[in-house]
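Peer 1: A predicted structure for the sequence below; I have some questions about it.
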Amino acid sequence: MKKILAGAVAAVALLAVVPAQAAMKEVTVGTEAAYAPFEYVDTNGQIVGFEVDLGNAICAAAELKCNWVNVPFDALIAQLQEKKIDAIMSSMSITEKRQQTIDFTKKYFQVPNAFVAKKGSDLEISEEGLKGKVIGVQSGTTNADYLKAKYEDSVEIRRYPTQEEVTMDLVNGRLDAMVVDSVIGSEWFKKPDGQGYGFVGPMLRDPLFGQGVGVGLRKGDDALKAQFEKGIDTVMAAGIPQQLSQKWFGVNIYE
């Protein structure tokens, strides 16, 4: 019931800030729908989640019609450059490395990352404490960049195409720990295979994780960037992201 009410409040707030528009520009938005509750495919085959709801609110406020497509995370930038998609909304952090090839809007959320291991693990999150350990991470992510920069000389880093494969190898004992978005980790702990696991050490808040999550766009697509940023400003002012955060996570990740 709380989720239904939160969704209704967000919808009413959105109606108050979105102008009537007969025909809106269509934009194809790429996302890897494998990160519940951020974005995932529901039982009806629809891409849903916190970031999808927020993205649709941003698009509506920007007077854009967004069509979502499921794309592997490490293929998103290539598909953007090849014009198979027009924008990326897939919890992609704004980093200097990525800004060399694509543009980003201002951020629309930011969540800390963390190490995850079995509960009761005696892992110490330091170069000496992790020495010789096997740490899993999804390739192409800021988590992978962080591990490479901080621990490449002391740990064995195993990179996987998907986060599901990382967690599978952790459960099967092939990894000592993994690095993951803290909200995704918290959601995984609620599942049967995630029980008995928890965060190890402090939340990770390093410049290597970027400046927050923004909409990824092709270089020089300034008009679309301006539209998206107008949408971000509008929904932020209306408090919609905070309402959607409560709906999907039960907490306000904007605090």
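Peer 2: Perfect, I can see it now. Because the structure is a prediction, the values reported are computed rather than measured. Numbers count the residues shown, from 1 in each chain.

Peer 1: please count neighbours and contacts with C-alpha atoms only from this point.
Peer 2: Will do.

Peer 1: for the stretch 1-150 of the chain, what spans make up the helices?
Peer 2: Along the stretch 1-150 of the chain, the segments classed as helices by DSSP state H, counting those that start in this stretch run 2-17, 50-61, 76-81, 96-99, 142-151.

Peer 1: tell me which residue is most central in the chain.
Peer 2: By C-alpha atoms, centre = their mean, the chain has its centre lying nearest to residue 91, at 2.3 Å.

Peer 1: from residue 202, how far out is that one?
Peer 2: Distance from residue 91 to residue 202, counting by C-alpha to C-alpha, to the nearest Å: 21 Å.

Peer 1: do the same with residue 93
Peer 2: Applying C-alpha to C-alpha to residue 93 and residue 202 gives a distance of 20 Å.

Peer 1: who's more crowded, these two?
Peer 2: Neighbour totals were compared for residue 93 and residue 202, and residue 93 leads with 24 against 11 (other C-alpha atoms under 10 Å).

Peer 1: so that one makes contact with residue 207?
Peer 2: No: if you go by C-alpha atoms under 8 Å, residue 93 and residue 207 don't touch, sitting 10.7 Å apart.

Peer 1: check it against this one:
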Amino acid sequence: MKALRLLSQLCLVALLPAAGASAHADLLSTIKQKGEITVATEARYAPFEMLQDGKIVGYGKDILDEVMKALPGVKLKQVDVPFQGILPGLSAGKFDLVATSLTITQARAKNYAFTYPIATATVTVLKRKGDERIQRAEDMKGMVVGSQAGAPQVAVLRDFEKDVLKPKGQALKDVKEFMDYNEAYAALASRRVDAVVQSLPNLAPLIKERPGVFEIIQPPFGPASYYAWAGRKDDDSASLVKLFSEEIGRLNQSGKLAELQMKWFGFAMPVPHDRVPAPIN
């Protein structure tokens, strides 16, 4: 009997983790141990993320390179993923973090953990240069308006129609959703849509490149909103999201974020440096 009890005790000891060892290595620890992090980006959202000579460049890439300095010895594997598959891919564990311009919304905040913001995402109207029919957002009534499929700008547009236009007995004629914004801009130029709704920062380089084709309607419309990056909303990813938030906050406070904004947009965008702003609907 004593021999059996001794054998049982030895078996239990063998099953226990070694003294001082962690029962579970979280995602950040795993990344450091592996020496590689996989980050997903939609490289079709200039000047935040875009392809140049086959490489991802832009405002977001510059921020990512700065943040990676906090992970010495870790190789960055950045993959270009279509916007519609980027969050499902994150949920499925295909990559560790999404570093692309995501508007902080209530629906996303329920399922994903956002970093501190990297830019404003306030929505405005883009029209063809010289189209005098549109002087303000309310003038989109009876028109066909384009945007990117699955983007929060579509929801902002729908809310604007419901809250501002319909009480006046007005409505949009139609909302056309495109695979990406470049398609929406092409449709606007070719008169297949009357206007495009997009976040103000993204339109700055387009106007700079094609000033004779498009123009922006001011002021913006809809609620104040922000762009951020995201990780999975679980204990495993919490420390990774925290590290990215702290590094983005540090860049914000040091003035580096504003410097990069001037480089890519031509203007600075003050954003909170120590919190994730309240999500929009």
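Peer 2: The structure has been received and is ready for your questions. Predicted, not measured: the structure shown is a model, and the values here were computed from it.

Peer 1: which one in the second structure is aligned with the residue nearest to the centre of the first structure?
Peer 2: The equivalent of residue 91 of the first structure in the second structure is residue 101 (alignment by TM-score structural alignment).

Peer 1: what's stretch 114-131 of the first structure in contact with?
Peer 2: 150-151, 154-155, 170, 176-182, 185, 196-204 (C-alpha atoms under 8 Å, 6 or more residues apart in numbering).

Peer 1: take those and keep only those in strands.
Peer 2: Those of the contacts of stretch 114-131 of the first structure mapping onto strands are 177-181, 197-204, per DSSP state E.

Peer 1: just flag the most distant two among those.
Peer 2: Pairwise distances across those (C-alpha to C-alpha) peak at 17.5 Å, for the pair 197 and 204.

Peer 1: what about the residue nearest to the residue nearest to the centre of the first structure when sequence neighbours are not counted, distance to residue 110 of the first structure?
Peer 2: The shortest distance from residue 91 of the first structure to any non-neighbouring residue, by C-alpha to C-alpha, 6 or more residues apart in numbering, is to residue 213 (5.6 Å). Residue 213 of the first structure sits 6 Å away from residue 110 of the first structure, going by C-alpha to C-alpha.

Peer 1: which of these two has more neighbours?
Peer 2: Remark: of residue 213 of the first structure and residue 110, residue 213 carries more neighbours, 22 against 18, as counted by other C-alpha under 10 Å.

Peer 1: residue 76 of the second structure corresponds to which position in the first structure?
Peer 2: Aligning on TM-score structural alignment places residue 76 of the second structure opposite residue 66 in the first structure.

Peer 1: list the contacts of the aligned residue in the second structure for residue 109 of the first structure.
Peer 2: Using TM-score structural alignment, the equivalent of residue 109 of the first structure in the second structure is residue 119. Applying C-alpha under 8 Å, 6+ apart, we find residue 119 of the second structure in contact with 201, 226-228, 269-271.

Peer 1: nearest spatial neighbour of the counterpart of residue 160 of the second structure in the first structure, skipping sequence neighbours?
Peer 2: Using TM-score structural alignment, the partner of residue 160 of the second structure in the first structure is residue 150. With sequence-adjacent residues excluded and distances taken as C-alpha to C-alpha, 6+ apart, residue 150 of the first structure is closest to residue 127, at 7.8 Å.

Peer 1: what's the burial count for the one you found?
Peer 2: When neighbours are counted by other C-alpha under 10 Å, residue 127 of the first structure registers 14.

Peer 1: now swap in residue 213 of the second structure and tell me
Peer 2: Residues lying near residue 213 of the second structure (other C-alpha under 10 Å) number 14.

Peer 1: which non-adjacent residue is nearest it?
Peer 2: Excluding its sequence neighbours, the residue lying closest to residue 213 of the second structure (C-alpha to C-alpha, 6+ apart) is residue 129, at 5.2 Å.

Peer 1: just tell me what the one you found corresponds to in the first structure.
Peer 2: Matched across to the first structure, residue 129 of the second structure falls on residue 119, judged by TM-score structural alignment.

Peer 1: could you report the neighbour count for its match?
Peer 2: Neighbour number of residue 119 of the first structure under other C-alpha under 10 Å is 12.

Peer 1: burial of residue 35 of the first structure, as a residue count?
Peer 2: What residue 35 of the first structure shows, counting by other C-alpha under 10 Å, is a neighbour count of 24.

Peer 1: then the one 3 residues further on?
Peer 2: Counted with other C-alpha under 10 Å, the burial measure for residue 38 of the first structure works out to 22 neighbours.

Peer 1: that one contacts residue 47, correct?
Peer 2: No: assessed by C-alpha under 8 Å, residue 38 of the first structure is found out of contact with residue 47, at 10.0 Å.

Peer 1: circling back to that earlier point, let me know the distance separating the aligned partner of the residue nearest to residue 91 of the first structure in the second structure from residue 62 of the second structure.
Peer 2: Aligned counterpart of residue 213 of the first structure in the second structure: residue 227 (TM-score structural alignment). Going from residue 227 of the second structure to residue 62 of the second structure by C-alpha to C-alpha gives 15 Å.

Peer 1: alright, calling it a day.
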